[in-house]
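Enquirer: Have a look at this prediction, sequence included:
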Amino acid sequence: MAILPIVKYPDKRLKTKSQKVWEFDENLHALLDDMYETMIATNGIGLAAIQVAKPICALIITLPREDGEQYEEDRLEIINPTLINATGASLYQEGCLSVPGFYEEIERFAEVSVAYQNRFGEEKVLKADGLLAIAIQHEMDHLNGVLFVDKLPLLRRKKFEKELKRIQKEQKSSQTN
């Protein structure tokens, strides 16, 4: 297994619409395993394949348990997801491995049902609420080329862009010193 580089905003690849997975083979399994290692190494709870420069409809999620730890047996691998039901509304302060250091409150559905395939191509349905529902929606957005910052109201989006420019400027000046 390997830790993969994460594509960072404003890289245009993050706007790519991911393609359906047709081959459920050892290459897909290796990618899913590498994605898991990458997500854990970067303290994430979810990761879409596009975030590691693979434009396919695959994502992983591993929520921490009450002890704050993430366990591999809790890993969800969701391939070719389709939202089949969504109800309610929930506000949650989201962050993203592709937009490090920036967090904003985003409104999402409170409960979702998703049809998907597992790593072997078997069809499944998952009903989720709470943080799991939020994470699924966040990662599914990535598969459609949508970032959580795209959902911000105009004024908050401008604040984000300004903050991002400041951070990038600081990073450049620290690299030249």
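Expert: It's in.
Enquirer: When you work out contacts or count neighbours from here on, use the C-alpha atoms and nothing else.
Expert: Fine.
Enquirer: What segments of the protein are strands?
Expert: Under the criterion DSSP state E, strands of the chain are mapped to 46-48, 58-61, 76-87, 90-96, 99-108, 111-117, 123-129.
Enquirer: Just say which of those strands is most tucked in.
Expert: Of the strands of the chain, the one with the most neighbours on average (mean count of other C-alpha atoms under 10 Å) is strand 46-48, at a mean of 28.
Enquirer: For that one, name the packing helices and strands.
Expert: The criterion is 3 or more C-alpha pairs under 8 Å, 6 or more residues apart in numbering; DSSP states H and E, and the helices and strands that strand 46-48 contacts are helix 26-41, strand 58-61, helix 130-143.
Enquirer: For my notes, please list these in a markdown table and give distance to Thr176 for each entry.
Expert: Output for the helices and strands packed on strand 46-48, formatted as a markdown table (distance: least, C-alpha to C-alpha, whole Å):
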| stretch | distance to Thr176 |
| --- | --- |
| helix 26-41 | 27 |
| strand 58-61 | 36 |
| helix 130-143 | 33 |
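Enquirer: One more to weigh against that first structure:
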Amino acid sequence: MPTTRRSSGGGRPSASKQSTLSFNHRVTKSVPKSIKNLTSAPAKSPLATHVILAEPDIKDEADVHVEKVRVEEPEQVEPEREKTEAELRADKITDRQISQYWRNIESERRTKRLHQEDLNLAEKVLRYWDVSSQYGPCVGMSRLKRWQRADKLGLNPPVEVLAVLMREEDKGRRGTSTAYMDNILNSTAVGAD
């Protein structure tokens, strides 16, 4: 059966006439003056003044020498921030206290941990910190920020973990700032396209 189409009534008068929408008119939405000023003024970028490239106006290809002039900024020295009370306590933690902390954790277990023979003490402590769910999620933030968040929330995170984090940062070891679980979740599968 063919579809039927309604007509607008061709010659029949309608009881109410709806006005037609027109999209050809000007937008009358009010715009704040600050935005109007931004669009009318030419954009000035502070980055444009950092590097200036100067090329001499020579047309002969044999004599073309392009000079690159770099305007050097004075090096900005980062002011050393003051250490928090927790960081000062972590500085006083010795290696012996960290190993004692780990022995206490291990003594709570019934069996020996598997597949951790090749890890050093710092990595064992940090991986245990990663899976300690009482301090909040470990994925998506650095270990240090997680420790600081747990401290601010009053969850009493172990100061030994902060000591290990600070020592690993001082040694410049890569990969200790993010959780091991985060590395696993962010890795790509072998052979995946």
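Expert: Now that the structure is in, tell me what you want to look at. None of these values were measured; they are calculated from a predicted model.
Enquirer: TM-score of the superposed pair?
Expert: The TM-score (TM-score structural alignment, normalised by the length of structure 1) is 0.25; 68 aligned residues with a C-alpha RMSD of 4.7 Å.
Enquirer: quick one on the thing from earlier: put together TSV for the strands of structure 1, with distance to Lys169 of structure 1 on each row.
Expert: Rendered in TSV, the data for those read as follows (distance: least, C-alpha to C-alpha, whole Å):
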stretch	distance to Lys169 of structure 1
strand 46-48	27
strand 58-61	32
strand 76-87	37
strand 90-96	20
strand 99-108	15
strand 111-117	40
strand 123-129	39
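Enquirer: Out of those strands, the one nearest Tyr36 of structure 1 is which?
Expert: Relative to Tyr36 of structure 1, the nearest member of the strands of structure 1 by C-alpha to C-alpha is strand 58-61, separated by 7.0 Å.
Enquirer: give me the element Ile52 of structure 2 is part of.
Expert: Using DSSP states H and E, Ile52 of structure 2 falls within strand 51-54.
Enquirer: returning to that earlier point: so which of the helices and strands packed on strand 46-48 of structure 1 gets nearest Ile78 of structure 1?
Expert: strand 58-61 (5.3 Å).
Enquirer: Not counting the closest one itself, show me its contacts.
Expert: Outside of strand 58-61 of structure 1, the residues within contact range by C-alpha atoms under 8 Å, 6 or more residues apart in numbering are 21, 32, 35-36, 45-49, 75-81, 135-136, 139-140, 143.
Enquirer: hmm, back to that, most neighbours per residue, which of the helices and strands packed on strand 46-48 of structure 1?
Expert: Of those, the one with the most neighbours on average (mean count of other C-alpha under 10 Å) is strand 58-61, at a mean of 25.
Enquirer: re the thing from before, closest to Pro100 of structure 1 out of the helices and strands packed on strand 46-48 of structure 1?
Expert: Comparing those by C-alpha to C-alpha, helix 26-41 comes nearest, at 12.9 Å.
Enquirer: what is the orientation angle of the closest one with strand 76-87?
Expert: Per axes from the mean of the first three to the mean of the last three C-alpha atoms, to 10 degrees, the angle that helix 26-41 of structure 1 makes with strand 76-87 is 80 degrees.
Enquirer: hmm, back to that, which secondary structure elements does the strand holding Ile52 of structure 2 contact?
Expert: Checked by 3+ C-alpha pairs under 8 Å, 6+ apart, strand 51-54 of structure 2 has strand 67-70 packed alongside it.
Enquirer: Tell me which other helices or strands the strand it packs on touches.
Expert: Helices and strands touching strand 67-70 of structure 2, as assessed by 3+ C-alpha pairs under 8 Å, 6+ apart, comprise strand 51-54.
Enquirer: so Leu144 of structure 2, which of the three states?
Expert: Judged by DSSP: H, G, I helix; E, B strand; the rest coil, the three-state class of Leu144 of structure 2 is helix.
Enquirer: so how many other residues sit close to it?
Expert: Applying other C-alpha atoms under 10 Å, we find 17 residues neighbouring Leu144 of structure 2.
Enquirer: Distance check, Asp33 of structure 1 against Lys172 of structure 1.
Expert: Relative to Lys172 of structure 1, Asp33 of structure 1 is positioned 33 Å away (criterion: C-alpha to C-alpha, to the nearest Å).
Enquirer: cool, and Ala58 of structure 1?
Expert: When C-alpha to C-alpha is the yardstick, Ala58 of structure 1 and Lys172 of structure 1 sit 33 Å from each other.
Enquirer: again with Thr87 of structure 1
Expert: The gap separating Thr87 of structure 1 from Lys172 of structure 1 is 44 Å, by C-alpha to C-alpha.
Enquirer: rewinding a little: of the helices and strands packed on strand 46-48 of structure 1, which is nearest Glu94 of structure 1?
Expert: helix 130-143 (8.6 Å).
Enquirer: report the angle between the axes of that closest one and strand 76-87?
Expert: Our comparison of helix 130-143 of structure 1 with strand 76-87, counting by the same axes, to 10 degrees, yields an angle of 100 degrees.
Enquirer: Quick check: Asp91 of structure 2 touching Leu165?
Expert: No: using C-alpha atoms under 8 Å, Asp91 of structure 2 and Leu165 do not qualify as a contacting pair, with a distance of 10.7 Å.
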